[in-house]
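In: Below is the sequence, then the predicted model.
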Amino acid sequence: MAITDDVIQQAEARMAAARDHAHAVAARYDRRTRRVIVRLHSGLELAIPPHLVEGLDDATPDALAEIEVSPSGLGLHWPQLDTDLYVPALLEGQFGSKQWMARQLGAAGGRSRSQAKSHASRANGAKGGRPRKVQA
């Protein structure tokens, strides 16, 4: 594909539109609070626990401390972890891929306790409960 003046102008227009949205100007890892601190262009600072973000949950403090902010401010990158985070998605509460987020939600749902789950468990227990696992 040839790069023309028109293509460059379109790319610049997309970049200008993206700048109107929230973007990061700095990011760091605070070892004392164990949080990733992201400062947005508006002055707002977000403190994010790493265990909530895909790819950061088992990272060492040294790996978390090395954060790169993309030139557009729309991305954060941890080179040691080969992990990226899209800032607009972060602001919408998306801390990873759809598959990873679904897995987190499913795990939370499995741990939940409700009256319906309790009744279903009792009813299943009255029928003899779960079949025992057989040794292979």
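Out: Thanks, I have the structure now.

In: drop to CA atoms for contacts and neighbour counts, all remaining ones
Out: OK.

In: Grab the nearest non-local neighbour of the residue most central in space within the chain.
Out: Centroid-nearest residue in the chain: residue 95, 1.5 Å away (criterion: CA atoms, centre = their mean). Counting by CA to CA, 6 or more residues apart in numbering, the nearest residue to residue 95 once its immediate chain neighbours are dropped is residue 53, at 4.8 Å.

In: my guess is the one you found contacts residue 93, does it?
Out: No - the criterion here is CA atoms under 8 Å, and residue 53 misses it with residue 93 at 10.1 Å.

In: how about the strands in this protein?
Out: 24-30, 35-40, 45-48, 68-69, 75-78, 83-86 (DSSP state E).

In: looking at the ones you listed, which is closest to residue 121?
Out: strand 45-48 (36.1 Å; CA to CA).

In: Please name every helix or strand in contact with that closest one.
Out: strand 35-40 (3 or more CA pairs under 8 Å, 6 or more residues apart in numbering; DSSP states H and E).

In: and the strand it packs on, what does it pack onto?
Out: Checked by 3+ CA pairs under 8 Å, 6+ apart, strand 35-40 has strand 24-30, strand 45-48 packed alongside it.

In: ok, and here's another one to check against it:
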Amino acid sequence: MEISEHEFEQAQTRTAEIRQAGHAVAARYDRKHGRVVVRLHNGVELAVPVGLVERLAGAAPDDLADIEVTPAGLGLHWPKLDADVYVPALMQGVFGSRRWMAAQLGASGGRATSKAKADAARANGRKGGRPSRSASA
């Protein structure tokens, strides 16, 4: 696939604009707290628990400790995991695919407790509880 000089220049301009918003200059794995700490060009540090990041959740600490920052500073790469994370997405709170993010949100909602949720569960129990699943043919 060939790209024109104009398309190449546009891509370089977009990359420069994205980098201005924030790019990584260093990254490390914080074993004690189980998180990736990314230092941005402006001195800001972003700490993200690895369990929230789709490609990193459940990975071994030794694999997480080996992090590379891409030359443009817009990506992080874990060679042992063959995993990549886009730094601007981390800054926006996007830790994986839409499906991954929806599953994380659903799981946290399911674990939530409140008086209203307890009252609803009690009321449902008085009605006989959750209906049993019928076998579909």
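Out: Yep, that arrived. Every value quoted in this text rests on a predicted model; they were computed, and no experiment measured them.

In: Give me the more crowded residue out of residue 53 and residue 93 of structure 1.
Out: The neighbour count for residue 53 of structure 1 versus residue 93, taken as other CA atoms under 10 Å, is higher for residue 53 (20 against 10).

In: before we move on, back to that, let me have the helices and strands packed on strand 35-40 of structure 1 in TSV, adding distance to residue 127 of structure 1 and mean neighbour count as columns.
Out: As requested, those are arranged in TSV below (distance: least, CA to CA, whole Å; neighbours: other CA atoms under 10 Å):
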stretch	distance to residue 127 of structure 1	mean neighbour count
strand 24-30	52	19
strand 45-48	45	16
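
In: okay, the ones you listed in a markdown table with distance to residue 65 of structure 1 next?
Out: As requested, those are exported to a markdown table (distance: least, CA to CA, whole Å):
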| stretch | distance to residue 65 of structure 1 |
| --- | --- |
| strand 24-30 | 5 |
| strand 45-48 | 13 |
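
In: right, so of these, which gets closest to residue 104 of structure 1?
Out: When those are compared by CA to CA, strand 45-48 sits nearest residue 104 of structure 1, at 16.3 Å.

In: The closest one against structure 2, how far on average?
Out: Comparison of strand 45-48 of structure 1 with structure 2 after fitting gives an average deviation of 1.9 Å (mean CA distance after the TM-score superposition for structure 1).

In: Quick one: the residues in structure 2 that that strand pairs up with.
Out: With TM-score structural alignment applied, strand 45-48 of structure 1 matches the range 45-48 in structure 2.

In: Contacts for the matching stretch, please.
Out: Defining contact as CA atoms under 8 Å, 6 or more residues apart in numbering, one finds that stretch 45-48 of structure 2 is touched by 35-40, 91.

In: Between the strands of structure 1, which one is closest to residue 108 of structure 1.
Out: Among the strands of structure 1, strand 45-48 comes nearest to residue 108 of structure 1, with 18.8 Å by CA to CA.

In: returning to what we had before: right, and the strands of structure 1 - which one's nearest residue 114 of structure 1?
Out: Among the strands of structure 1, the nearest to residue 114 of structure 1 by CA to CA is strand 45-48 (28.8 Å).
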